[in-house]
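**Student:** give the three-dimensional model of this entry:
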Amino acid sequence: MLEARAARSTKKMNVRSPSMVNLEALFTDIDDFYQKFVPEWQAILLKLNKKQRNKPSSLAMSEVMTILILFQHKQK
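**Tutor:** Predicted coordinates:
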C-alpha cells in the first residue's frame, strides 16, 4: 500500500522533468506524502515490536527528502 502511494506521488511530481523549478510544489508533494506515511510506518513498527529512537531533529523528514531530491536532480 505504501509503495503504491509512493509511486503515485512520484508520477504526480514528475521529478525528472528539466523544468522542475517550483520548490514549493515539490516540498508540498513530499510533505503530503510524509503526513500519511509516518503514522502508518510507526503503526507497522509497533506491530512488529520494533523500538526506534524518537529524538527530535531540527529538520522534518519531508525537508530532508526535498533537499536530497533537489541535490540528486542537480547532479544530472
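**Student:** switch to C-alpha atoms for all contacts and neighbour counts from now on
**Tutor:** Fine.
**Student:** grab the longest helix from this structure for me.
**Tutor:** Ordering each helix of the chain by length in residues (DSSP state H) puts helix 23-47 first.
**Student:** list the buried residues in that one.
**Tutor:** Along helix 23-47, these residues count as buried under the neighbour rule (16 or more other Cα atoms under 10 Å): 26-27, 29-31, 33-34.
**Student:** quick one: which of those is nearest residue 73?
**Tutor:** Each of the buried residues of helix 23-47 was checked against residue 73 using Cα to Cα; the closest is residue 26, at 12.1 Å.
**Student:** and this one, please, so the two structures can be compared:
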Amino acid sequence: MHHRIRNGVPSRDLGPLGWSKPWSDDAGGACVEAKRLGDGRVALRQSTDPDGPALVFTSREMTTFLAGVKAGDADFLI
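**Tutor:** Modelled structure (predicted):
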C-alpha cells in the first residue's frame, strides 16, 4: 500500500487510527492533524475534513520544515 500513498491521497485511505492534533486554532476547532506512516513519512490533514486530501511528507522534508519554522523562516505567515 505504501506505493499508493502520495500527496492528495484521501485521508480515509490512510485509516482512522493514529491521527493526532498537535496544532489547533482558537476559532472553531479547525486543527491540523498529523499521522506517522509505517514507512516514516508524515501525513497532514484538516480536522474539519477528515475524508479530504492528505499532504504526505518524507521525514527529511518534515525535519527541514520544522527547523525552518523554529528558525523563524515562516514568521511572515503570521
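**Student:** could I get the TM-score for this pair?
**Tutor:** Overlay of the two chains. TM-score (TM-score structural alignment, normalised by the length of the first structure): 0.27; 41 aligned residues with a Cα RMSD of 4.4 Å.
**Student:** which helices and strands does whatever helix or strand comes next after the longest helix of the first structure pack with?
**Tutor:** Using DSSP states H and E, the helix or strand that directly follows helix 23-47 of the first structure along the chain is helix 61-75. Applying 3 or more Cα pairs under 8 Å, 6 or more residues apart in numbering; DSSP states H and E, one finds that helix 61-75 of the first structure makes contact with helix 23-47.
**Student:** what's the angle from the helix it packs on to helix 61-75?
**Tutor:** 130 degrees (axes from the mean of the first three to the mean of the last three Cα atoms, to 10 degrees).
**Student:** I'd like the distance between residue 22 of the second structure and residue 45 of the second structure.
**Tutor:** Here the criterion is Cα to Cα, to the nearest Å. By it, residue 22 of the second structure lies 12 Å from residue 45 of the second structure.
**Student:** that should have said residue 62 of the second structure, apologies.
**Tutor:** When distance is defined by Cα to Cα, residue 62 of the second structure is 14 Å away from residue 45 of the second structure.
**Student:** which one of the two is surrounded by more residues?
**Tutor:** The residue with the greater number of neighbours, taking residue 62 of the second structure and residue 45 and applying other Cα atoms under 10 Å, is residue 45; the counts read 23 against 15.
**Student:** still on that earlier bit, of all the buried residues of helix 23-47 of the first structure, which comes closest to residue 6 of the first structure?
**Tutor:** The closest of the buried residues of helix 23-47 of the first structure to residue 6 of the first structure turns out to be residue 33 (Cα to Cα; 7.5 Å).
**Student:** is it true that the closest one touches residue 8?
**Tutor:** No: under the contact definition of Cα atoms under 8 Å, residue 33 of the first structure does not touch residue 8, with a separation of 9.9 Å.
**Student:** joint contacts of residue 22 and residue 45 of the second structure?
**Tutor:** Taking Cα atoms under 8 Å, 6 or more residues apart in numbering as the contact definition, residue 22 of the second structure and residue 45 share the neighbouring residues 32-34.
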